[in-house]
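Undergrad: generate a structure from the sequence data that follows.
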Amino acid sequence: MTGSPRKLQPEASRTGPSGQAFEPGLYVVSTPIGNLRDITLRALDVLAGADLVLAEDTRVTRRLLDAYEIDARLQSYHDHNGEKIRPVVLERLEEGARIAIVSDAGTPLISDPGFKLARDVIEAGYEVTAIPGASAVLSALCIAGLPTDSFTFAGFPPPKTSARESWMEGFATAKSTLVFYEGASRVPDCLASAARIFGDRQGAVCRELTKLHEEARRGTLAELAAEFAQSGAPRGEVVIVIGPPSDDSWDQDRIDEALAIALAEMRIKDASALVAEQSGWPRRDVYARALALKDASR
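TA: Okay, here's the model as predicted:
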């Protein structure tokens, strides 16, 4: 268990550009995902007052800072140098520094290496403060037209088909809306996999959020898969949203009934694949039930 944040001497605090108290610690700062106007006044205060700004790509962050005439000291922080930079950050925090971390776009720690830094800072007993703002996950949920009362952010799917579909099967019985990122070039293949694993659920492909060519295409997964198979891969940054299964849920009794009908005409493998597609259950779970039914009938 980590202890409470370290107590700093009163003289360690100072005021930021807006006059608010600006204490030493790590500040996780959300930045725009496209439209540069989507940054908060508080975020600008922190970036202007920080002793050091950690950036995924300093060139990208410099463009943002230049747009708001902020002259901050930048340090790259990413997967390849994180092990080296984290001890340096902790040393600076020990000295009473105010350090901000940003990603190229959106909220840091969401599918980027900032998590390890925040974890180490917390374990060392220093303050971590979130400066909220733009997020592609939340923006996509807002325009997808799918339930938002419960959702699961799943990150990036694996690139290869077999690994991707196995990964998707792990979410097949989830009752919440699913949100994940995908590289634009893989969107057609990803939607084809989603249609096979999740069945006839509703989905949305949200592209270029907050930018000039923002777009959301909606429909069943099968419809979206067919549309992108014909049109090809989209351009830009993509978020895929998949609605939850319908209220017409499949319990084990219904699975067994469907399997009994399918097994009368099909091999176990084919019957399991069919029922899994119909029900939204993971194929491995349906296959296990099919084996159990076969064994019980002998």
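Undergrad: make it CA atoms for all contacts and neighbour counts henceforth
TA: Noted.
Undergrad: tell me where this structure has helices.
TA: For the chain, the helices defined by DSSP state H cover 41-49, 58-67, 82-94, 114-123, 136-144, 161-169, 187-198, 221-231, 252-263, 268-279, 283-297.
Undergrad: for these, which one sits closest to Ser246?
TA: Closest to Ser246 of the helices of the chain is helix 268-279 (CA to CA; 10.0 Å).
Undergrad: which residues sit against that closest one?
TA: 196-199, 249-250, 255, 258-259, 262-263, 282-283, 286-287, 290-291 (CA atoms under 8 Å, 6 or more residues apart in numbering).
Undergrad: quick revisit: which one of the helices of the chain lies nearest to Glu214?
TA: That would be helix 136-144 among the helices of the chain, by CA to CA, at 10.4 Å.
Undergrad: just the terminal-to-terminal distance for stretch 135-150.
TA: With CA to CA, to the nearest Å as the measure, stretch 135-150 spans 17 Å from end to end.
Undergrad: picking up where we left off before, looking at the helices of the chain, which is buried most?
TA: Among those, ranked by average contacts under mean count of other CA atoms under 10 Å, first place goes to helix 187-198 (a mean of 23).
Undergrad: summarise which helices and strands that helix is packed against.
TA: Secondary structure elements in contact with helix 187-198, counted by 3 or more CA pairs under 8 Å, 6 or more residues apart in numbering; DSSP states H and E, are helix 161-169, helix 221-231, helix 268-279.
Undergrad: now those helices in a markdown table, with distance to Glu94?
TA: As requested, the helices and strands packed on helix 187-198 are exported to a markdown table (distance: least, CA to CA, whole Å):
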| stretch | distance to Glu94 |
| --- | --- |
| helix 161-169 | 41 |
| helix 221-231 | 51 |
| helix 268-279 | 55 |
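Undergrad: to Arg37, which of those helices lies closest?
TA: Closest approach to Arg37 among those is made by helix 221-231 (31.2 Å; CA to CA).
Undergrad: who touches the closest one?
TA: The contact list for helix 221-231 (CA under 8 Å, 6+ apart) reads 187-189, 191-192, 194-195, 199-204, 217-218, 234, 242.
Undergrad: first vs last residue of stretch 50-60, how far apart are they?
TA: Stretch 50-60 has an end-to-end distance of 18 Å (criterion: CA to CA).
Undergrad: list the buried ones in that stretch?
TA: For stretch 50-60, burial by neighbour count (16 or more other CA atoms under 10 Å) applies to Ala50, Asp51, Leu52, Val53, Leu54, Ala55, Glu56, Asp57, Thr58.
Undergrad: coming back round to it: just put the helices of the chain in JSON lines and tack on distance to Thr15.
TA: Output for the helices of the chain, formatted as JSON lines (distance: least, CA to CA, whole Å):
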{"stretch": "helix 41-49", "distance to Thr15": "8"}
{"stretch": "helix 58-67", "distance to Thr15": "20"}
{"stretch": "helix 82-94", "distance to Thr15": "17"}
{"stretch": "helix 114-123", "distance to Thr15": "22"}
{"stretch": "helix 136-144", "distance to Thr15": "31"}
{"stretch": "helix 161-169", "distance to Thr15": "47"}
{"stretch": "helix 187-198", "distance to Thr15": "47"}
{"stretch": "helix 221-231", "distance to Thr15": "51"}
{"stretch": "helix 252-263", "distance to Thr15": "61"}
{"stretch": "helix 268-279", "distance to Thr15": "58"}
{"stretch": "helix 283-297", "distance to Thr15": "58"}
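Undergrad: one more, please, to line up against the first structure:
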Amino acid sequence: MSLYIVPTPIGNLEDFTFRSLRILKEVDLILVENNKFSKKLLNFYNIKTNTKTYHIYNEHRIIPSILEKIKRGKKIALISNAGTPNISDPGFLLIKSCINASIDIECLPGPTAFVPALVCSGFPIHEFTFIGFLPKKKRRKKLENLSKENRTFIFYESPHRLIRTLNDFKFFFGLKRDIVICKEISKVFQKTLRGNIEDMILYYTNKNNKKILGEYTLIINKQKK
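TA: Next comes the predicted model:
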């Protein structure tokens, strides 16, 4: 009895392992975060496996039936819209429930946005903290606590909150703290910007009023001693 956690491409559909492809074709059911979104990948690789939506709004309700299916011998895989499930995506509750039910978890290696962003940042990576999306509540308290640490930080951010987050960084980390912003990793409009926090605020507030689009990974360098 096992649940397969299968990472999926974060951009380019070719960023997919042979093993992930095989597993998704062999299992009896694929749990998807968004059926319409995932169909693009599944159709690209001619994967005909049945799917069922699994997300934060229905997980409490459907987890018992998922566990029952696995116990009866059904092979089930979990994917998210992009990247590795449970990394700023649904998955934690199902994984924890499987562990409590003595169901094995097998997580395949594969794409996740923060790893390539961190590697190409040029910042020290022997000690880093992955934050993901900042919490909506106690956001400033979280940043205040982080400002006391001396390590590289990794954040995810949406386009409509990017400028707000950069201004929060200015307040808690200072204008001159080095930062790398990776936009749309592995996608057509992939772009990497390097500089300090002040540079990034000026760049994104002086884009001739163009709308900020895309998905962002922000890497903040450790403090200079």
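Undergrad: can you give me the TM-score here?
TA: After superposition, the two chains reach a TM-score of 0.94 (TM-score structural alignment, normalised by the length of the second structure), with 222 aligned residues with a CA RMSD of 1.4 Å.
Undergrad: ok, the corresponding residue of the first structure for Pro116 of the second structure - contacts?
TA: Counting by TM-score structural alignment, Pro116 of the second structure lines up with Ser139 in the first structure. By CA under 8 Å, 6+ apart, the contact list for Ser139 of the first structure reads Leu209.
Undergrad: cool, and Leu193 of the second structure?
TA: Residues near Leu193 of the second structure by CA under 8 Å, 6+ apart: Val180, Ile181, Cys182.
Undergrad: now check the first structure for the residue matching His55 of the second structure.
TA: Per TM-score structural alignment, His55 of the second structure is aligned with His78.
Undergrad: repeat for Glu127 of the second structure
TA: Aligned by TM-score structural alignment, Glu127 of the second structure pairs with Ser150 of the first structure.
Undergrad: wait, doesn't its match sit right on Leu141?
TA: No: judged on CA atoms under 8 Å, Ser150 of the first structure makes no contact with Leu141 at a distance of 10.7 Å.
Undergrad: picking up where we left off before, for the match of His55 of the second structure, which non-adjacent residue is closest in space?
TA: Distance criterion CA to CA, 6 or more residues apart in numbering; nearest residue to His78 of the first structure, sequence neighbours excluded, is Glu56 at 5.4 Å.
Undergrad: repeat for Gly96 of the first structure
TA: Among residues not flanking Gly96 of the first structure along the chain, Pro24 sits closest, at 5.3 Å (CA to CA, 6+ apart).
Undergrad: can you check Ser135 of the first structure too?
TA: Leaving aside its chain neighbours, Ser135 of the first structure sits nearest to Gly106 (4.8 Å; criterion: CA to CA, 6+ apart).
Undergrad: for the one you found, the count of nearby residues, please.
TA: When neighbours are defined as other CA atoms under 10 Å, Gly106 of the first structure has 22 of them.
Undergrad: repeat that for Ile33 of the first structure.
TA: Ile33 of the first structure is flanked by 24 other residues according to other CA under 10 Å.
Undergrad: list the residues that contact the aligned partner of it in the second structure.
TA: Alignment note: Ile33 of the first structure maps to Ile10 in the second structure; criterion TM-score structural alignment. Applying CA under 8 Å, 6+ apart to Ile10 of the second structure gives the contacts Ala82, Gly83, Pro111, Thr112, Ala113, Ile185, Ser186, Lys187.
Undergrad: state the distance from Val27 of the second structure to Asn50 of the second structure.
TA: Computed as CA to CA, the Val27 of the second structure to Asn50 of the second structure distance reads 9 Å.
Undergrad: Lys211 of the second structure too?
TA: Distance of Lys211 of the second structure to Asn50 of the second structure, computed by CA to CA: 38 Å.
Undergrad: now for the alignment partner in the first structure of Ser186 of the second structure: which residues touch it?
TA: Aligning on TM-score structural alignment places Ser186 of the second structure opposite Thr210 in the first structure. Contact analysis of Thr210 of the first structure by CA under 8 Å, 6+ apart lists Ile33, Gly34, Asn35.
Undergrad: got it, and Thr15 of the first structure?
TA: Contacts for Thr15 of the first structure (CA under 8 Å, 6+ apart) come out as Ala21, Phe22.
Undergrad: show me what it aligns to in the second structure.
TA: Checking TM-score structural alignment: Thr15 of the first structure goes with nothing.
Undergrad: now swap in Gly243 of the first structure and tell me
TA: Aligned counterpart of Gly243 of the first structure in the second structure: Asn221 (TM-score structural alignment).
Undergrad: please apply the same query to Phe198 of the first structure.
TA: Match for Phe198 of the first structure (TM-score structural alignment): Phe173.
Undergrad: now its match, nearest residue through space, not along the chain?
TA: Leaving aside its sequence neighbours, Phe173 of the second structure sits nearest to Ser147 (CA to CA, 6+ apart; 6.0 Å).
Undergrad: now the counterpart of the one you found in the first structure: how far from Ser166 of the first structure?
TA: Ser147 of the second structure maps onto Ala172 in the first structure, with residues paired by TM-score structural alignment. Using CA to CA, one gets 10 Å for the distance from Ala172 of the first structure to Ser166 of the first structure.
Undergrad: about what we covered before: now the match of Phe198 of the first structure: how far from Val180 of the second structure?
TA: Distance from Phe173 of the second structure to Val180 of the second structure, counting by CA to CA: 14 Å.
Undergrad: could you do Ser186 of the second structure as well?
TA: Counting by CA to CA, the separation of Ser186 of the second structure from Val180 of the second structure is 16 Å.
Undergrad: please apply the same query to Thr152 of the second structure.
TA: As judged by CA to CA, Thr152 of the second structure and Val180 of the second structure stand 11 Å apart.
Undergrad: now do Ile125 of the second structure
TA: 13 Å.
Undergrad: equivalent analysis for Leu213 of the second structure, please.
TA: Distance, Leu213 of the second structure to Val180 of the second structure, by CA to CA: 17 Å.
Undergrad: follow-up on the earlier one: and Lys116 of the first structure, which of the helices and strands packed on helix 187-198 of the first structure is closest to it?
TA: Closest approach to Lys116 of the first structure among these is made by helix 161-169 (23.5 Å; CA to CA).
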